[in-house]
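Enquirer: sequence and computational prediction follow.
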Amino acid sequence: MADPARGRYFVVMRRFPVLVPMSQSDSAAASTSACAALFAGYPLKAHNTFGFDVRAQLACLIEHEEQLLAAVRDPRVAGLPRLVLGGGSNVVLTGDFAGLVLLVALRGRRVVREDQDAWYVEAAGGEPWHEFVAWTLAQGLPGLENLALIPGTVGAAPIQNIGAYGLEMCERFASLRAIELSTGEAVELDAQACRFGYRDSFFKQEGRGRFVITSVTFRLPKAWQPRAGYADLARELAAQGHAGSAGKADGAGLQPTAQAIFDAVVAVRRAKLPDPLELGNAGSFFKNPVIEAAQFDALKRREPDVVSYPQPDGRVKLAAGWLIDRCGWKGHAMGAAAVHDRQALVLVNRGGASGAEVLALAQAIQRDVLEKFGVELESEPVCL
């Protein structure tokens, strides 16, 4: 299969082959170790899904772990801020980045082992997430199908603890390997060390900006059961002639297959969400807020049709898209930044918008939702 992301890397680098020169002291320091290939004034438009036209002071393409170690230890970048970019699907770049951008393009995937209960599948951090999910199904390994068509890379998945349609990445996570940028040392982290939460992890808290995730190992259970309880997914499966909820058989006595769920998720997401290649966006921009039961009861009395999901701890998750839509923001624009007309959770770049404009739009939405409902919306992407 062609790798369009890798093609973009090479095309742009041929156009901007500006190697950063070494001073005499840098040359002496680098003489005993490998030196990274650095590119100055590197354009990042093709490396963020919003398509913001910004640049990196320096950039380094990471296709092998040795290149990452060379970049971390290169004396020319000592003391510079560092930014790790994979697919750029979870970041809002509000301006040029004054530092080193590490463009993670590590590739590879394999089944590393199996036991009585599960297969363990490893993928490199730069693998496109959706392609990896499709590959697991092609190998006859179900378990990730609900997470189809989520933009980004495998290495970004644990950072965000991506989730969709009743499944979170952490439920299939086994371990990961990462390089600590300050030392160049490799670490292996299990789920407990990653401290996964709702669209959250150690890497968005204390570990933010400290690591490059080079590979992730997933545990895919052999005793697989479909998860298809979400209304949109159930309707799509019913249209395909499959059961609409997990564990229930259709009229022919058959459960939906993992491939059927994958296909249904892809169809639903394509119907609701814009393609970043056609309309710049980062997918869902806001997390679904979780509130206390007492606050929900008061809100329910005022807004009987509020969309909500009870949580195991007694709290209630609200549909952020419903809150935003209720405030009248769906389809509304501020300059070239806009709320998508079919999905209020998605902010889009209609062409030429800056990261600052998208951020201003997001903040205006947050103020309105807080004023109308008393609920704070938290953004999913990192704003830089």
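Expert: That came through fine.

Enquirer: going forward, measure contacts between C-alpha atoms and count neighbours the same way
Expert: Fine.

Enquirer: run a quick neighbour tally on Arg106.
Expert: Actually, residue 106 is Leu. It isn't Arg. For Leu106, the count of nearby residues is 24 (other C-alpha atoms under 10 Å).

Enquirer: so it sits in a strand?
Expert: No - read with DSSP: H, G, I helix; E, B strand; the rest coil, Leu106 is coil and lies in no strand.

Enquirer: against that first model, consider the following:
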Amino acid sequence: MKDFCNYSLLKHNTFGMDVRCARFIEFSTVEELRGIVLQTERFQKPLLFLGGGSNMLFVGDFSGTILHSGIKGIETISEGDDIRLRCGSGEVWDDVVEYAVSNGMYGAENLSAIPGDVGASAVQNIGAYGSEVKDLIVNVEAVDIQTGDICKFTSNDCHYGYRDSRFKHEWKNRYVITYVTYRFSKTFEPKLDYGNIRSFLLAKGIDEPTARDLRDSIISIRNAKLPDPAIMGNAGSFFVNPVVDEKKYSALHEEYHDMPHYLLCDGRVKIPAGWLIEQCGWKGRSLGNAGVYEKQSLVLVNHGGATGAEVVALCERICEDVWKKFGIEIYPEVNIIR
């Protein structure tokens, strides 16, 4: 276990915010975590559970205690019609995808190169290119921070929705995730019809891709439009793509015939937030040291020395302009820690 006071979080958030927390505790086993939570009355409040910091924006120093998972391990626990991997919450998510592809376990290829840890994948219901991690999750193991009890939840228990789960609502600050078990298929069934995946593969002369081909292509596509946090601080997609009803979509389509959209199974329509933001003229623009990435309007970036307050101010301006132009509310996907 690691325990530090007045600890720098610079290396623990991909936005590159040079902030500190009052106390930082990293646990590497479930028993260490249980020992910690039974002593929480001794810690500075509030408590915050931090993974890889790829979905966090710190507005300033954090006055409480941060708990960080160092639980590692990828274990095959079941083989039958499918293969199940039990993964420590401190494992890097993309390392799990690489492990699966390298060992003939399929279903996560479209989720390649999404930053963050295993624990965060189960909180956020990460998704990309037509796939969501909820469709792979079998169960989530956690420790109840109020009692120290070990709990196990099925995917259905977690009430997963679009970038959403109970861990972001009534379970927030209640459970610390320790392990996630994922289900993979022994049969590769590629998903190629979202975004420009198929055209990218065809441009490379690949019409029947392997899982490795698909993973490598997803990584290349993402790298081409998303900045490297090591070079330019960012948290990936900053905003959730809004979902509107058919009536609202039809009204917008009358005016914006080229508006990209994705039909959902419930009849509603998802509209890319990046497109809305670009139509409002924000692509490549900045406020202070915070800006909108020149290659992808969904991404807010730290041009160097940006404060969390500058990023929040930029976010608020963008949301206001999208509402004025389209009558659509967009919201941050990133967790803003004040």
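Expert: Alright, I've got the coordinates. What you see is a predicted model, and the numbers here were worked out from it, not measured in a lab.

Enquirer: what about the longest strand in the first structure?
Expert: If you go by DSSP state E, the first structure has its longest strand at strand 211-221.

Enquirer: mean per-residue distance, that strand to the second structure?
Expert: Comparing strand 211-221 of the first structure with its match in the second structure after superposition yields a mean distance of 0.9 Å (mean C-alpha distance after the TM-score superposition for the first structure).

Enquirer: which part of the second structure matches that strand?
Expert: Counting by TM-score structural alignment, strand 211-221 of the first structure pairs with residues 175-185 of the second structure.

Enquirer: likewise for stretch 40-51 of the first structure?
Expert: Stretch 40-51 of the first structure corresponds to residues 5-16 of the second structure when matched by TM-score structural alignment.

Enquirer: same deal with stretch 85-105 of the first structure?
Expert: With TM-score structural alignment as the criterion, stretch 85-105 of the first structure aligns to 50-70.

Enquirer: ends of that stretch, what's the gap?
Expert: 11 Å (C-alpha to C-alpha, to the nearest Å).

Enquirer: where's it relative to the chain centroid, distance-wise?
Expert: Distance of stretch 50-70 of the second structure from the chain centroid (C-alpha atoms, centre = their mean, to the nearest Å) equals 14 Å.

Enquirer: where exactly do the helices run in the first structure?
Expert: 4-15, 24-30, 65-73, 129-138, 157-160, 191-194, 231-240, 258-272, 293-302, 320-326, 355-373 (DSSP state H).

Enquirer: closest to Leu181 of the first structure out of the ones you listed?
Expert: With C-alpha to C-alpha as the criterion, Leu181 of the first structure lies closest to helix 65-73 of these, at 6.0 Å.

Enquirer: return the set of buried residues in the closest one.
Expert: By 16 or more other C-alpha atoms under 10 Å, the buried positions in helix 65-73 of the first structure come out as 67-73.

Enquirer: and stretch 281-296 of the second structure, by the same measure?
Expert: Of the residues in stretch 281-296 of the second structure, 282-283, 286, 288, 290-294, 296 count as buried by neighbour count, 16+ other C-alpha under 10 Å.

Enquirer: same check, this time on stretch 277-297 of the first structure
Expert: 279-291, 293, 296.

Enquirer: farthest pair in those residues?
Expert: Farthest pair in those (C-alpha to C-alpha) is Leu279 and Ala293. Separation: 37.7 Å.

Enquirer: can you give me the strands for the stretch 1-150 of the first structure?
Expert: Assigned by DSSP state E, counting those that start in this stretch, the stretch 1-150 of the first structure shows strands spanning 39-43, 55-62, 82-85, 91-92, 97-104, 109-114, 118-124.

Enquirer: mind giving me TSV with those and columns for mean neighbour count?
Expert: As requested, the strands of the stretch 1-150 of the first structure are exported to TSV (neighbours: other C-alpha atoms under 10 Å):
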stretch	mean neighbour count
strand 39-43	20
strand 55-62	22
strand 82-85	20
strand 91-92	22
strand 97-104	22
strand 109-114	14
strand 118-124	21
